[in-house]
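Q: got a predicted structure here, sequence first:
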Amino acid sequence: MTVNDDSFTDWKNREEIAESMIPMIGKLHRERDVTVLLHSRSLVNKSVVSILKTHRFARQIAGAELSVTETLPFLEALTKLDLGPSQIDLGMLAATYQADDRGLSVAEFTAEAVAGATGAHKIDRREPRDVVLYGFGRIGRLLARLLIEKAGSGNGLRLRAVVVRDSGGGDLVKRASLLRRDSIHGQFQGTITVDEANSTIVANGNAIKVIYAADPTTVDYTAYGIENAILIDNTGRWRDREGLSQHLRPGIDKVVLTAPGKGDVPNIVHGVNHDTMKPDERIISCASCTTNAIVPPLKAMADEYGVLRGHVETVHSFTNDQNLLDNYHKSERRGRSAPLNMVITETGAASAVAKALPDLKARITGSSIRVPVPDVSIAILNLQLARETTREEVLDHLRQVSLTSPLKRQIDFITAPDAVSSDFIGSRHASIVDAGATKVEGDNAILYLWYDNEFGYSCQVVRVVQHVSGVEYPTFPVTGA
């Protein structure tokens, strides 16, 4: 047998193992609200090839490819436990087991590592919380995709309605089509039908009422059976407490804004300051996509090295706020054609750092350039540190942060030498550290941080909504502090 034959046989064997994992992952997901992860990446509803690719990704983190032959025994052990709602990381189980020298079997070790999700520690499955989307643009439709994808999966959120202005004939069909197909993010994973008689879009069995209203104060959500809901305003039309309070109507309990909040509205970056939210706070901002991209790695650097000052330059994809061709715009330069120009503009991300990291005393400045790509941006974070270090030390620190710290869902790490912006479309992390581009000299560190300013940000919004709804389930094994 040739080497090529050996490689092909090995691939087919791993395909067979990955195929056997799919029903186990699905059953844990549907019946017990357990989301199976691999180094913080969900394996739920993934294909055989996707599962194998996710395992191969581990070599970028741990230095060696993780095989399905290594993780299958842990998955089989999980199926034999009486688990409650939780997220369980097979990659971390395998890594911590390898480092354990007590001679435990895989079954014994797994039972111990996830004990917090079993027995007396097991939390009850909660009733789903109603969610309303106010606006159905780029972020709104991605939030809809995420909420539909997670429906019944243990995240406890149920998309009940979308509120939009009536744009005239065929409005419902056109909006459903925009949800079904996306030029950047591809086809919707599932089926979508339209019930025009009841003004409803049915996506993967989820009935989503489309409510037409020009003013938030005119909607009584209880008339549609919506109670105690979280409303996500993705229009950006109102950003202060007074404006957003208009949403607090019958049926709406909390309002989450997908733009930087003004005044005393808390700006929340999940993973960094979400634990500071007061339980009785009814109006919350998820800050901006750029703030979510820079704050987690900034915190990681500040915690380890201290930060005296910094500057962030964002090279940002163009947005619908800009013009296709030159035309009037209220902002300077943004009236010039977005697909034909690089456009210097402002960013509020630097000033928003103070809200998310109030203990960071360093002055952070910022500016932005809009460039002719439709999605994925990069933030160049130039920091003066409180002590000298080396490039190797910084990269090792950020690699470990992406793997084992509480920020592992926010920060990703890539070593690919030929990575470009389109490689990060669909990334669920808020920020991806480009190891190859990182520069460190003495007390100066320059980080290049990729981020999908649409999808990655939408994932952060959903995490905040999960947290404020009380359905953010614990992750096992517990790592980092």
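A: Arrived safely, thanks for sending.

Q: only C-alpha atoms from now on, for both contacts and neighbour counts.
A: OK.

Q: next helix or strand past the helix or strand that contains His467?
A: Using DSSP states H and E, His467 falls within helix 455-469. Reading on from helix 455-469 to the C-terminus, the next helix or strand found by DSSP H and E is strand 475-476.

Q: what helices or strands is that following strand leaning on?
A: Contacts defined by 3 or more CA pairs under 8 Å, 6 or more residues apart in numbering; DSSP states H and E place strand 475-476 against strand 86-89.

Q: just to check, His29 is in contact with Thr35?
A: Yes: contact criterion CA atoms under 8 Å: His29 and Thr35 qualify, at 5.5 Å.

Q: neighbour count winner among the two?
A: Using other CA atoms under 10 Å as the criterion, His29 and Thr35 rank with Thr35 on top: 26 against 22.

Q: name the element that one belongs to?
A: Using DSSP H and E, Thr35 falls in strand 34-38.

Q: if you count contacts, what does that strand end up packed against?
A: Counting by 3+ CA pairs under 8 Å, 6+ apart, strand 34-38 packs on helix 3-32, strand 86-89, helix 90-99.

Q: Arg336: which of those is closest?
A: Nearest to Arg336 among the helices and strands packed on strand 34-38 is strand 86-89 (46.3 Å), distances taken as CA to CA.

Q: what's that closest one packed up against?
A: strand 34-38, strand 475-476.

Q: for comparison:
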Amino acid sequence: MSLRVAINGFGRIGRTVLRALATARKDAGVDVVAINDIAPLDVCAYLFEFDSVFGPFPGRVETGAGSLIVDGRTIPFHRAGSLADLDLSGVGVVLECTGHAGTRDVAELGLAAGAARVLISGPSDAADVTVVPGANDAVLDTQRIVSAASCTTNALAPLLRLLEDAFGVESGHMTTIHCYTGSQPTIDAPRGDAARSRAAALSMVPTGTSAGRLIDTVLPDLAGRVTARAVRVPVPSVSAVDLTVRLRDRADFDARLRAAVDASPVMGRTARPLVSTDLRGRPESLVLAESETVHGRDFTRLFGWYDNEWGFSNRMIDMALRMGAVPQGGL
């Protein structure tokens, strides 16, 4: 039996989740039974069919009376200002992709509409728990509101979990070299962060990242040991993790690292000299660039790529399936 999900917010992540479910993940066992967005249906359909990052959708996209039709599959489309105005009875998981579920009253709207659980596509203090596959999977139980953290946290946390378990992490610092996002203006315009007020496609922008605080939440045993910052760069997709760590044990490091990555359900590796566009559409949370590993006297530097939209959307699908598989009474 397929998991019934609703997508609330049909922006970058909402559309990418549906694109993945209609293509590479069409056999995942997920049935999208509702989409809700305040934008007009024809605009949402157009943006789903023609994507500046992923290209045209490789199938048929049509609209009907209050519905988006993808390869013949009719999905009811709503424009409700609040999910509480909809009937989501029978929905297993709401994918909350608006970016506005930072407070409990907003995060609970999917539950008020009748859905069993809510998965938030970003950091949220309103969530019952924050779960990153490959890092802290075991904390997921019967919680009804779950945060999937951020794309960068999904890239970094599994790597840190692996390093801590295999080698022991004494301390470290991560810089994410991150593509620009909708939080930045296309021309200089006021933002809360002065540097992020500058035109996104014209400059490298040093700034913060939510991964810095989320790592302490997701991996409390590493709390205070790893710091994080970001540099937003003028590319539209695919980001990178540049991590420098001091490890307790580096014996036979390269072979042990390869074995650990190969055993990970969310990580990959490459020995080829790739650039960011080569990683577009990769489903892993992080793809380590083996040739970029550097061993200093006291530190090790690791570098990995992540498609911050496609990879994260795949983790949203994975998390929804796991949440839908948890019975109401718990694991």
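A: Right, received. Where do you want to start? Not measured: the values here are computed from a predicted model.

Q: what range in the second structure matches the helix holding His467 of the first structure?
A: Aligning helix 455-469 of the first structure against the second structure (TM-score structural alignment) gives residues 310-324.

Q: which parts of the matching stretch are buried?
A: 310-317, 319-321, 323-324 (16 or more other CA atoms under 10 Å).

Q: what is the aligned counterpart of Ile284 of the first structure in the second structure?
A: Here Ile284 of the first structure is matched to Val146 in the second structure, going by TM-score structural alignment.

Q: ok, now Ala338 of the first structure?
A: Aligned against the second structure by TM-score structural alignment, Ala338 of the first structure finds its counterpart in Ala200.

Q: right, and that match touches Ile187 too?
A: Yes: Ala200 of the second structure is within contact range of Ile187, at 7.2 Å (criterion: CA under 8 Å).

Q: so which strand or helix has the alignment partner in the first structure of Thr227 of the second structure?
A: Taking TM-score structural alignment, the alignment pairs Thr227 of the second structure with Thr365 from the first structure. Thr365 of the first structure is part of strand 363-371, with elements assigned from DSSP H and E.

Q: what packs against the helix or strand that that strand is followed by?
A: Sequence-wise, the next helix or strand downstream of strand 363-371 of the first structure (DSSP H and E) is strand 377-389. Applying 3+ CA pairs under 8 Å, 6+ apart, one finds that strand 377-389 of the first structure makes contact with helix 289-305, strand 307-317, strand 439-451.

Q: quick one: the helices in the second structure?
A: Per DSSP state H, the second structure carries helices over the ranges 12-22, 41-49, 104-107, 109-112, 151-166, 211-218, 253-263, 310-325.

Q: for those helices, give me TSV that also has distance to Leu3 of the second structure.
A: Listed next are the helices of the second structure as TSV, based on distance: least, CA to CA, whole Å:
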stretch	distance to Leu3 of the second structure
helix 12-22	12
helix 41-49	22
helix 104-107	20
helix 109-112	16
helix 151-166	23
helix 211-218	26
helix 253-263	27
helix 310-325	6
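
Q: contacting residues for Met277 of the first structure?
A: If you count contacts by CA atoms under 8 Å, 6 or more residues apart in numbering, Met277 of the first structure has them with Pro266.

Q: my error: substitute Thr347 of the first structure in the last question.
A: Contacts of Thr347 of the first structure by CA under 8 Å, 6+ apart are 366-368.

Q: out of the residues you listed, who's nearest Val219 of the first structure?
A: Closest to Val219 of the first structure, out of all of those and judged by CA to CA, is Ser368, at 37.7 Å.

Q: circling back to that earlier point, now the buried residues of stretch 310-324 of the second structure in TSV, with distance to Pro206 of the second structure?
A: Converted to TSV, these look like this (distance: CA to CA, whole Å):
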residue	distance to Pro206 of the second structure
Trp310	24
Gly311	23
Phe312	22
Ser313	25
Asn314	28
Arg315	27
Met316	28
Ile317	31
Met319	31
Ala320	33
Leu321	36
Met323	36
Gly324	39
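
Q: could you identify the most distant pair in the residues you listed?
A: Taking CA to CA as the measure, those span a maximum distance of 21.2 Å, between Trp310 and Gly324.

Q: what is the equivalent residue in the first structure for Ser124 of the second structure?
A: Looks like Ser124 of the second structure aligns to Gly261 there (TM-score structural alignment).

Q: how near is its match to Val255 of the first structure?
A: 12 Å (CA to CA, to the nearest Å).

Q: joint contacts of these two?
A: Ile284.

Q: strands of the stretch 101-250 of the first structure, residue ranges please.
A: With DSSP state E, counting those that start in this stretch as the criterion, the stretch 101-250 of the first structure has strands at 129-134, 157-164, 181-182, 186-187, 192-195, 200-203, 206-212, 229-233.

Q: test my guess that the match of Ser124 of the second structure contacts Asn267.
A: Yes: taking CA under 8 Å as the definition, Gly261 of the first structure is a contact partner of Asn267 at 6.0 Å.

Q: shared neighbours of the two, which are they?
A: Shared contacts of Gly261 of the first structure and Asn267 (CA under 8 Å, 6+ apart): 284-287.

Q: among the residues you listed, name the ones in strands.
A: Counting by DSSP state E, the part of these found in strands is 284-285.

Q: among the shared contacts of Gly261 and Asn267 of the first structure, which one lies nearest to Asn444 of the first structure?
A: Ala287 (27.1 Å).

Q: how many residues are close by the closest one?
A: Residues near Ala287 of the first structure, counting by other CA under 10 Å: 28.

Q: OK, contacts around the nearest residue to it once chain neighbours are set aside?
A: Residue nearest to Ala287 of the first structure in three dimensions, not counting chain neighbours: Pro260, with 3.9 Å by CA to CA, 6 or more residues apart in numbering. Pro260 of the first structure is in contact with 239, 267, 285-288, 352, counting by CA under 8 Å, 6+ apart.

Q: same check, this time on Ser276 of the second structure
A: Shown in contact with Ser276 of the second structure (CA under 8 Å, 6+ apart): 237-239, 305.

Q: please say which position in the first structure it maps to.
A: Checking with TM-score structural alignment, Ser276 of the second structure has Ser421 as its match.

Q: any idea how far that match is from Ala430 of the first structure?
A: 14 Å.

Q: and if you look at Ala62 of the first structure?
A: In terms of CA to CA, Ala62 of the first structure sits 21 Å off from Ala430 of the first structure.

Q: of the two, which one has the most company?
A: Between Ala62 of the first structure and Ala430, counted using other CA under 10 Å, Ala430 has the larger neighbour count: 35 against 14.
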